[in-house]
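Participant: Here is a sequence with its predicted model. Questions after.
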Amino acid sequence: MDARTSTVSPEAAQDHEPSPALDATEFVRVFTNELQYTRGVTLPQASNQDKYIALVRTVLRPLIDRWQATQARQAEQNGKTVAYLSAEYLLGPQTGNALLSTGLEDTAREALSTLDIDLDELIAHEIEPGLGNGGLGRLAACFIDSLATKDISAIGYGIRYNYGIFRQTFVNGHQVEQPDTWMSHGTPWEITHPELAQPIGFAGRVEDTINSAGQPARKWVPGWYVQAVPCNYLVPGYGTDTVNTLRLWSARAADEFNLHIFNSGDFENAVRARTYAENISNVLYPEDSTPQGKELRLQQQYFFVAASIRDLVARTLERGVSYADLPQHITFQLNDTHPVVGIPELMRLLVDDHELEWDDAWSITREIFNYTCHTLLPEALEVWPVDLFGRLLPRHLEIIYRINEEFLNEVRLNTGNELLVRQMSIIQEQPFRAVRMAHLATVGSRRVNGVAALHSQLLKDNVLKDFSAYWPDKFTNVTNGVTPRRFVRLSNPELSDLLNDAIGTGWVRDLSQLSQLEPLADDSGFLEQFALVKAHNKSRIAAVLAARDGIELPSDAIYDVMVKRLHEYKRQSLKLLHVVSLYARVLAGTLNAEDIEPRVVVFGAKAAPGYRMAKETIALINAVAARINNAPELQGRLKIAFPANYNVTLAEKLIPAADLSEQISLAGKEASGTGNMKFALNGALTVGTLDGANVEIHELVGDENFFLFGMTEPDAESLAQAGYVPSKFYEKDADLKLAIDLIASGAFSNGDRSAFESIVSDWLWHDRFMALADFRSYLDIQTKVEEKYRDKAAWNRSAVLNVARTGFFSSDRSIQDYLDRIWMEK
């Protein structure tokens, strides 16, 4: 469907739930046929894997019918297609979402029960796709869900990783990375087409040539190729007939096997090409602290972007669309800097392969691409050394040089400011020559957006300030959102039932309808039901962690949850210092254990394999947990849980159980966050700084329903400019000193004072993200948390108001903002 006219009105959304595509009898027939003819087994012979695959293939049948009809309809309408380019998609388990979108959950449960099969046991058999890391990938998954639900013609593009990010394990409390073997049994959700593989070139040389019009031209002659094999995943909308495509590319060698070398006895070299090629799609974000790792990352980025752009451009041109009209039929959304190499790739296709004039090609390219920046940290904005870039993609570097030359001439002409010219250059000169991908993205895109109101403002004021001053109309904001289908309807069925009874089912497609709950925040009967849902979810996660990790937790405590990527700016260390300070004060006799409101602190986080400080922080959290969880002085009133390998499957059980959502990054460092939205929508109260989307959550839910603490972004900037000395905060705050001294004493490391010396030293002399400066404010607000939690009615009222007032944070709304402000904006 043409995205320009594809929106879902509240009226259409109201109580529009999917109708089951099969009845129970037909479901049983298809299921048993799949066992027999796909798996080659009868029901008594079938293993759980057989049954799971038969279940998936049964559900896929109506989805494939809808998918094929969607493709035919979109081709006939020949409208605009949104192509979302992302290095990761953290999809989560697919089976439950597919059952929801097809309306088949109740039917499947009834049908399988007649065969003495438990649907939940089969669903639990699924291994979630290892295609993403954290917020960036989860956001991408939410967006493709919303695009389908809003009937937008869209396709997601990325890489089909063989091993994903990594599977996190703990050995003596330290993170150890293991391969994420999510594909060990294959996946029935994937539809692969090897016959449609595309050759993707690398390295080689660039030659002068003559084009078909007799004009001088340049031609890239790659030195080697890999095949990009398309692997399709179906993306069903909820309450709609639309099923879009997520097309992920798997790398395969162009020449997988050299028989001559094999027959000579050199078996290893006979398959070297295959090994080298498959490395490209093996692992998400390979460790890049080595030159080989950096090169592999750039290979990955070009590999999937080149395949994706060629795929969609070719299919669009085949429909009779002219080159000049491509921007009316395609928009590529760059999800952070990873896909930005797509800009010179499209230029290469148009100029070299399709022989367009440079100016015409550049005009088309700048209208097709849009760039979403997801960071405020300068080190997170990718730069590629020109020697690496030129060796791997020589023609693309030539194109970037020309783009930069023409752009800088324009800036020079318009401003006469040579310093500004150097600052805005796509090519960085110091400390080494490199391509600044964020600059290239900004120059080559029609629109640039941040992902929360504060982030977008800081993007304009700080990160890309020269560009926003030069092109003020190019910059806009689209605040992130999450899909209510997965993160309320699927993950919190008890709350969903309560919402359905209270306000109807329309909220699943129009989350603004949650505002109808607001009067019920003063209804004691509703608050009691809400409290029962939260208690149920706490019992559920306690059982899950006991079975999954052997972690025993009480269910009658504050569930205080901090789950996110382990990074210093997110300040897991601040949360840990709070916990240690409680324990230290009990040991010192300045706090009675009986005065601590029973609390379970749950961490979930992976550290990048090469990020030393993050990995040491994980080890410290686990060391503190080992001591505190068994400390008789605390009388069981304080517990830490750190389950390994936090993922979407666990998130779906943990988030609904949370009472308190920890969003405590240093103000001005978090772009948006989406975990903060998921927790609020499930009735957790936020303790947070004015950072990222916390700002908007605070505004919407009200100060009395949000635990605000810490410096603002201007405060933090002023402190940094004045010369931040963290040891001064340590010296003047007795509770902070007590906590850090306890860690330094070896209390959590069997008396080994050196075990966490680097963390203590960093706190006292560096503390780049100012955890010590915000410590006192954080302790004070945690006291208010405990005071409020003791008044259960007041707490539950605030929790209900958080649900009622955060419907804004739907990814459906985010997608509508993209349509209005970027993709279809005139």
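Facilitator: Yep, it's here.
Participant: hey, let's count contacts and neighbours off CA atoms from now on
Facilitator: Fine.
Participant: any idea how far residue 202 is from residue 112?
Facilitator: Distance from residue 202 to residue 112, counting by C-alpha to C-alpha, to the nearest Å: 51 Å.
Participant: cool, and residue 243?
Facilitator: Distance from residue 243 to residue 112, counting by C-alpha to C-alpha: 25 Å.
Participant: go on, residue 378?
Facilitator: Separation of residue 378 from residue 112 (C-alpha to C-alpha): 53 Å.
Participant: do the same with residue 285
Facilitator: From residue 285 over to residue 112 (counting by C-alpha to C-alpha), the distance is 40 Å.
Participant: ditto for residue 755
Facilitator: From residue 755 to residue 112 the distance is 54 Å (C-alpha to C-alpha).
Participant: Comparing residue 378 and residue 112, which shows the higher neighbour count?
Facilitator: residue 112 (19 against 9; other C-alpha atoms under 10 Å).
Participant: hold the first one in mind and look at this next one:
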Amino acid sequence: MATNSKKQKSTASGKTAASKDASWPNSPCPSPETTSPFDATSTGKFKQAIFRHLTYTLARDLHSAQPHDWWIATSLAVREHILSRMISTQAVHNRDNVRRLYYFSLEYLMGRLTESNLYNTGLYDAAREAIKDPDIPVDFETILNEESDMGLGNGGLGRLAACFLDSLATLDLPAIGYGIYYEFGLFRQAFVNGSQVEHPDSWMMGGTPWGIARPENKVTIQIKGRVENVFDDRGNYRPRWVNTDAIIGIPHDIPVAGYDTNTVNFLRLWSSQSASEFDLAAFNSGGYVEAVREKAVTETISKVLYPNDKTENGKELRLIQQYFFVACSLRDIMRRHFRNPENSWDNFPSKIAIQLNDTHPAVAIAELMRILLDEEEMQWEKAWGIVTKVFAYTNHTLLPEALEKWSVGLFDRVLPRHLQIIYAINDRLLRLVEARWPGDDGKKRDCSLIEENGGKSVRMANLSVVASHAVNGVAALHTALLKKQLFPQYDELFPGRFQNKTNGITPRRWLLDCNPRLSKLITSTLGTDHWACDLDLLRGLETHADKSEFQKAFMEVKRDNKNELAAIIKADCQIEVSPDALFDVQIKRLHEYKRQHLNLLHILALYRRILQNPNLDIVPRVFVFGAKAAPGYDLAKNIIRAINVIGAHINADTRIGGKIKVAFLPNYRVSLAEKIIPAADLSEQISTAGKEASGTGNMKLALNGALTIGTLDGANVEIKEEVGDENIFIFGMNVDEVEALRAKGYNPWNYYNADEELRAIIDWIGSDYFTPGEHGAFAPLHNSLLNGGDPFMVLADFRAYSDAHEKVDALYRDKAKWARAAILNTARVGKFSSDRTIREYAKDIWSLPAIKT
């Protein structure tokens, strides 16, 4: 057990730093009103700020400045306004020793920040007017389009994290996000002969005005090595982690401005740096590559988001990435906590809340235990008590294969001491299971942190559940399935630990910012713009849903947005599409369970029907796809190629009179989604029931007036409850029916043999018709549907899906009814604001009060 002097020693450096900090703890806090460099309403002062940064930060004059320079200068002008608020916010938080949330996520899909920061700070109009100055040779849209999407995330998990940061700041909740400052994003997607080709996403190449390096807060962490089993001079076992490799983490802060408030939180991201930058002796002896080898290897840690883990080296890099960012972040949290002389380990849980966004940061549990046991010399019970009060865990998947597991061998090689601690946690857990279910080895197998099927591995989801005081799902159905199917043993063992927090989206980014035409119409109709931070106010649109004048205005907005997307489709895909067609949109990560291939089967069915009956009367459709497949996910990449190749064949077939067009937009990203979503008529949310945890694309599309066609899966269930049965197209099996069919023994051949149309289009895919001279091009897709057992029951749901599309066709012909349904989708999805979600987290999980600054 640690002595009192040991505790004093461990926090002494923090106290010393605090006493030297002029802003800590009693210095007056500067207010945004007095420190802001210019009035938010002053166009002239904003223009002066742009010119000042152009000249004195970028060293450019009016004649040599390029559009990229104007974007940087404009961003720096708004950044200085944000930073004055950020300094004020953090000063208040530090002075008052507030409880903070620390959000741990391996990805943040931030998109572009300039426009959203202009909206959130109230500077949008001032900036737009300032850039009209004749001395500025580029227009506002050109400047905004110079910004690259931040390559810090991949899919819904990362975009949810970005929405949460926005809501946390908007609601004045003290919070800091932690992650990795990736030099390269997932990848930049291109299509060659229809196939996905991955190129480096060099999003930082042109520089970014938003990241602020904080080298003074660097952290050194250790990996690898071995554990020495030693005893101290009192006979206590004190394992020592020795012969480790050191890595330095350099923090970079991205300010996160709240909307219509002075609060500015920040996202702290870590870049990796070698502890020994340069081997001068090796260099002088001619070993130029060897001289920088360690530097290159270490900096690989923060090089790329989600390295391919099909190789053992890729797996090791992923585990090191995860440990690197959480270890750096915990050290940073401790530094911040102990710099206040009033703080100690005793009040650590009352000041610190850490949310694990999925299992990627779960190794933080073992790391905090290691610090408390090995460095602070705490007894196990006290250390475990701190850990379980601090951590909470959000689960994002029901797919067993998506629940992270690390082989024991890999874990032992990278984090040997942490593996010992996990085994110790597991030993105590299994004793608890034995007490609850004596002699039940099955329960022990289910609960154990170590899986032993085909080699031992560490179950990170189990560790997260066991060590967290709260575990939440992200939709009502998802949470119910967590308790019933995925973790029923833990729900019994830890009653009350599981709760639901249905996901949400920020209305600032996903309506105000991305759909200014609709935002303007809503504001003029409701007589207020306060809906942007109180989305329930959109209910006021319900009284206008039956008014022909409002329906006309609403659909004119939609048509203008479709015209804008049509221009993008022409530029990126060389496909001409009509805004009068129904825009049928499926945009999300490419995965079998999301069933883009079910969409493809329906497209082929429509195509075949028209070929067999050229006079077939259908509403013209533009099928819009956007998706990336993981580099190592071969079947997903085959589905992408099938959509592209078959789509190109359909687009070129003059026999169908342009009734169907297929556009797969390359390099799907946030800024592209911001163009697609406002233009969508129909939102495809067609995952197999019980597989999608929640979805947030479904919320974004509905908010912007798209009708959903979907299964009763994830948040679709709650969207249906909100918008009404008549304003959504639900089809297919529900969760119970999927389970029953699987239990009975699902055989896709039964559906193939029983449905002539389905059999014909599957055979069509399996033939060489669309790829002459290239035998078996789509064999992986074809085999997955039949010989592979169709694991996501595409064939079982095909006929119901096709029938639902006929209802879509019928409703779209009735312009008034469609407009009414679209308006009611926008009006009734206020529940799905991330502000509501964050309020629930703050109240039920984090016990986090708002702090006005």
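Facilitator: Done, it's in. All values derive from a computational prediction rather than experimental measurement.
Participant: Can you report how many residues neighbour the aligned partner of residue 630 of the first structure in the second structure?
Facilitator: Using TM-score structural alignment as the criterion, residue 630 of the first structure maps onto residue 652 of the second structure. Residues lying near residue 652 of the second structure (other C-alpha under 10 Å) number 13.
Participant: list the helices and strands the helix ranked longest in the first structure packs on?
Facilitator: Identified as the longest helix of the first structure according to DSSP state H is helix 48-77. Counting contacts by 3 or more C-alpha pairs under 8 Å, 6 or more residues apart in numbering; DSSP states H and E, helix 48-77 of the first structure packs against helix 24-37, helix 95-102, helix 119-124, strand 224-236, strand 243-253.
Participant: what about 7 Å?
Facilitator: Counting contacts by 3 or more C-alpha pairs under 7 Å, 6 or more residues apart in numbering; DSSP states H and E, helix 48-77 of the first structure packs against helix 24-37, strand 243-253.
Participant: okay if I get these as a markdown table plus distance to residue 446 of the first structure and mean neighbour count?
Facilitator: Below are those laid out as a markdown table (distance: least, C-alpha to C-alpha, whole Å; neighbours: other C-alpha atoms under 10 Å):
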| stretch | distance to residue 446 of the first structure | mean neighbour count |
| --- | --- | --- |
| helix 24-37 | 48 | 18 |
| strand 243-253 | 24 | 26 |
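Participant: any chance of the ones you listed in CSV, plus distance to residue 652 of the first structure?
Facilitator: Shown next, in CSV, are those (distance: least, C-alpha to C-alpha, whole Å):
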stretch, distance to residue 652 of the first structure
helix 24-37, 27
strand 243-253, 22
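Participant: closest to residue 437 of the first structure out of these?
Facilitator: Among these, strand 243-253 comes nearest to residue 437 of the first structure, with 22.3 Å by C-alpha to C-alpha.
Participant: Run through who's touching the closest one.
Facilitator: With C-alpha atoms under 7 Å, 6 or more residues apart in numbering as the contact definition, strand 243-253 of the first structure has outside contacts at 66-67, 70, 148, 154-160, 226-237, 273-274, 277-278, 280-281, 304.
Participant: and if we set it to 6 Å?
Facilitator: 66-67, 148, 155-160, 226-237, 273-274, 277-278, 281 (C-alpha atoms under 6 Å, 6 or more residues apart in numbering).
Participant: average distance between it and the second structure?
Facilitator: Compared with the second structure after fitting, strand 243-253 of the first structure has a mean deviation of 0.5 Å; criterion: mean C-alpha distance after the TM-score superposition for the first structure.
Participant: and after that strand, which helix or strand comes next?
Facilitator: helix 259-263 (DSSP states H and E).
Participant: Just tell me the aligned range of that following helix in the second structure.
Facilitator: So helix 259-263 of the first structure sits over residues 280-284 in the second structure, by TM-score structural alignment.
Participant: That stretch vs the first structure, average distance?
Facilitator: With mean C-alpha distance after the TM-score superposition for the first structure, stretch 280-284 of the second structure averages 1.0 Å from its match.
Participant: what secondary structure does the residue located most distally from the centre of the first structure sit in?
Facilitator: If you look at how far each residue of the first structure sits from its centre, by C-alpha atoms, centre = their mean, the farthest one is residue 214, at 48.2 Å. Under DSSP: H, G, I helix; E, B strand; the rest coil, residue 214 of the first structure falls in the coil class.
Participant: cool, the one 3 residues further on as well?
Facilitator: Using three-state DSSP, the three-state assignment for residue 217 of the first structure comes out as strand.
Participant: ok, the residue mapped onto it from the second structure to residue 428 of the second structure distance?
Facilitator: Applying TM-score structural alignment, one finds that residue 217 of the first structure aligns to residue 238 in the second structure. For residue 238 of the second structure, the distance to residue 428 of the second structure (C-alpha to C-alpha) stands at 19 Å.
Participant: try residue 18 of the second structure
Facilitator: Relative to residue 428 of the second structure, residue 18 of the second structure is positioned 39 Å away (criterion: C-alpha to C-alpha).
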